[in-house]
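Student: Have a look at this prediction, sequence included:
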Amino acid sequence: MMARGLPKRKPIVGVKQILLVASGKGGVGKSTTAVNLATALKVIEPEKEVGLLDTDIFGPSVPIMMNLHDTPLLTKDNLMIPLINYGVKCMSMGFLVDEKSPVIWRGLMVMSAIERLLRQVAWGPVDYLIVDTPPGTGDTHLSLIQNIPITGVLLVTTPQSAALHVTRRGAVMFQNLNVPVAGLVQNMSTVICPKCSNNFSIFGNGSQSLADELGIELLQDIPLDTKITEFTDAGTPIVIAQPESNQSEAYITLAKKILHFLSKQQVSTVEKKRELS
């Protein structure tokens, strides 16, 4: 019933495919995943245009993680020009407000800001737009689902039961609204002891059970690793900073699986159009 009540979605000018990175739970590494996924896509397919949209109005992370702090310039049509680093076009509320000032807004103002980030940005051409979403299953997610054609959503969780429980809610929301789920990323899955080099699952390993329950694939395990954190905080995704590392390879593998999903969705869309015609 919710899906049938949605308005007609309008594409973003110049954007071909849109992938949300989401989880009902906060603090599970959505932004880190989104940033490394976007840069990994650009590394794998340098001839393609990749965009990264930060829709967390209250706690934007992309400016720090992508080392971008300027104010966007405007085109002659008053569209904001995305900032670019590592070949990825980026837009965030963090580019438009002072980084030390909190955003204290009600829901309608947040929705207006989301609309501006979607429609008043000179995105095109973009082959893959990765959208980093805030925690929860609220206004931002519904606004995105209602207003733009979403190719799919990548769910991010950590293995402990509290995170899995909330991630399940997010997954059910997307499935109920007919948004294809690309799969699940288990973040902070293991940690390697710096002394003995043994690999420990400090938070358990419940993500595979959730994936099985939801009928989706567990696409990748991402370790809890100081290098990922250090490079992310320094504004250089590990995919760029240490491209030959095991940590980088995990994101590259994830990006390849996402490209396969996006390709399948594109073929499915073309076939549906043919059937309708």
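Tutor: It's in. Here the structure is a predicted model, which means the values were calculated and not measured.
Student: going forward, measure contacts and count neighbours with C-alpha atoms only.
Tutor: Fine.
Student: Helices along the protein, start to end?
Tutor: Assigned by DSSP state H, the helices in the chain fall at 30-44, 62-65, 107-119, 139-147, 161-176, 207-214, 226-233, 238-241, 246-276.
Student: and the ones you listed as a markdown table, adding distance to P11 and mean neighbour count?
Tutor: Below are the helices of the chain laid out as a markdown table (distance: least, C-alpha to C-alpha, whole Å; neighbours: other C-alpha atoms under 10 Å):
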| stretch | distance to P11 | mean neighbour count |
| --- | --- | --- |
| helix 30-44 | 20 | 24 |
| helix 62-65 | 23 | 21 |
| helix 107-119 | 9 | 16 |
| helix 139-147 | 8 | 18 |
| helix 161-176 | 19 | 18 |
| helix 207-214 | 28 | 16 |
| helix 226-233 | 31 | 16 |
| helix 238-241 | 30 | 21 |
| helix 246-276 | 14 | 15 |
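Student: next up, a second structure to put side by side with the first:
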Amino acid sequence: METDSSSLEMNSLQLHKRARRARIENIRTLLVVGSGKGGVGKSTVSVNLAVALARQGASVGLLDGDAYGPSIPMMLGVRKKKAGQGSEVTLPLAHRGKLAPEQMLKPLLRYGIKIMSVGFFIGEEQAVAPMPDVLGAFIRQLLYSVDWGELDYLIVDLPPGNGEPQATLCRELQLDGALLVTTPQDIARIDTSKALAMFRDVDVPVLGVVQNMDGFLCPHCGERVEIFPRSREARAQLDDLLLLGSIPLDPAAAESGDRGQPVVVSKPESPVTTAFICIAKQVTTIIETNRTTAARQAPAENQEEAPVNQEEAETVKGDIFNNERED
């Protein structure tokens, strides 16, 4: 019997919305930074946003969610040029349930934030290729395998696209918000619109969009020059999204990233740093407003939608799949 593709898509969407999503212990706010397009500066935004939040007094963690091309280590000055071998690349990711404290990975501390990346275990030119169908579970378990301690914010820097680990994280974890990153030209905005639709389809709140590489600042005279052609085509959902900030294209920012220093550290008075600080303040305000609004909801509704821990989430997920098979 042929299976109707639209029915499969609807069942998948319903599964996303029916699953009870888990919270990571001691993490007050879990955010993801993504975009449908590669090369728009998601990692640059993730790093500088994390450091800006930490400099405002928050406790912050940052997970590099890109297993294929991790960028966070180099941007934060933690380089591993030699290829990892044997036990160096063994991670405690096969264990289901809560790990004992001695089994958990210790994050590195850089510029006031706790960081973890697959890039810590492999050489910076060494390839790692987890199967796409297990990539989501790989990144999810890495989140649980790190001893983050108590954090106000944990930011996940997502890889390009709308596949994995995005699908697994959206389905199984209680995400407090997503930030989208784009550049001015339409080729980037098209894919960012797809990412926006993906997050909204699975009920993940999108806090807003960051427009990166928005004009070039001349290092000599400070004049602003439009490098990328601005999109002339309206995209209703994306255009209606809150613009968290516009980041100018500044050679000093790129140079800082290559040296392992976030621009908010190396150039604290620059327009780029000013933009990131404003974005961090907006994110904080939005999160606190959303939390206050949620607290006003009826107790019964809150109890019905209460998030669960990792082990309970695994049980619920299994029950849902079993019910789908019986149908």
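Tutor: Perfect, I can see it now. Note that the coordinates shown come from a computational prediction; the quantities given were computed from them, not determined experimentally.
Student: Which one, of the helices of the first structure, ends up nearest to V191 of the first structure?
Tutor: Closest to V191 of the first structure of the helices of the first structure is helix 226-233 (C-alpha to C-alpha; 9.4 Å).
Student: Show residues contacting the closest one.
Tutor: T32, I64, M65, M66, P237, I238, A241, Q247 (C-alpha atoms under 8 Å, 6 or more residues apart in numbering).
Student: Then stretch 320-327 of the second structure?
Tutor: So stretch 320-327 of the second structure is contacted by L15, A19 (C-alpha under 8 Å, 6+ apart).
Student: Repeat that for stretch 42-60 of the second structure.
Tutor: Residues from elsewhere that reach stretch 42-60 of the second structure (C-alpha under 8 Å, 6+ apart): 33-35, 61-62, 71-72, 75-76, 111-114, 150-158, 181, 257, 262-264, 276-277, 279-281.
Student: rewinding a little: determine which of the helices of the first structure approaches N78 of the first structure most closely.
Tutor: N78 of the first structure lies closest to helix 107-119 among these, at 11.1 Å (C-alpha to C-alpha).
Student: Need the contact partners of the closest one.
Tutor: Helix 107-119 of the first structure is contacted from outside by I12, V13, L53, T55, I57, M91, S92, M93, D139, T140, S143, using C-alpha under 8 Å, 6+ apart.
Student: ends of stretch 139-153 of the first structure, how far apart?
Tutor: 16 Å (C-alpha to C-alpha, to the nearest Å).
Student: Kindly name the residues of the second structure that line up with that stretch.
Tutor: Stretch 139-153 of the first structure corresponds to residues 164-178 in the second structure, going by TM-score structural alignment.
Student: cool, stretch 80-96 of the first structure as well?
Tutor: Going by TM-score structural alignment: stretch 80-96 of the first structure matches residues 105-121.
Student: In that stretch, which residues are buried?
Tutor: 105-108, 112-121 (16 or more other C-alpha atoms under 10 Å).
Student: A182 of the first structure pairs with which position in the second structure?
Tutor: Alignment note (TM-score structural alignment): A182 of the first structure maps to L207 of the second structure.
Student: Wait, its match touches L175, no?
Tutor: No: counting by C-alpha atoms under 8 Å, L207 of the second structure stays clear of L175, with 11.3 Å between them.
Student: Now do the contacts for I113 of the second structure.
Tutor: A50, V51, A54, S59, V60, G61, L62.
Student: check contacts around the residue mapped onto G26 of the first structure from the second structure.
Tutor: In the second structure, G26 of the first structure lines up with G38, judged by TM-score structural alignment. Contact analysis of G38 of the second structure by C-alpha under 8 Å, 6+ apart lists P159, P160, G161.
Student: Please apply the same query to L179 of the second structure.
Tutor: Here L179 of the second structure is in contact with L31, V32, V33, G34, V206, L207, G208, V209, V210 (C-alpha under 8 Å, 6+ apart).
Student: same thing but at 7 Å, please
Tutor: V32, V33, G34, V206, L207, G208, V209 (C-alpha atoms under 7 Å, 6 or more residues apart in numbering).
Student: Quick check: the gap between it and S270 of the second structure.
Tutor: Taking C-alpha to C-alpha, one finds L179 of the second structure at 22 Å from S270 of the second structure.
Student: which non-adjacent residue is nearest the corresponding residue of the first structure for S246 of the second structure?
Tutor: By TM-score structural alignment, S246 of the second structure lines up with D221 in the first structure. Distances taken as C-alpha to C-alpha, 6 or more residues apart in numbering put Q186 closest to D221 of the first structure, at 4.9 Å, once the chain neighbours are dropped.
Student: Look up how far V28 of the first structure lies from the one you found.
Tutor: For Q186 of the first structure, the distance to V28 of the first structure equals 9 Å [C-alpha to C-alpha].
Student: Show me whatever sits in contact with both of these two.
Tutor: Common contacts of Q186 of the first structure and V28 (C-alpha under 7 Å, 6+ apart): V156, T157, T158.
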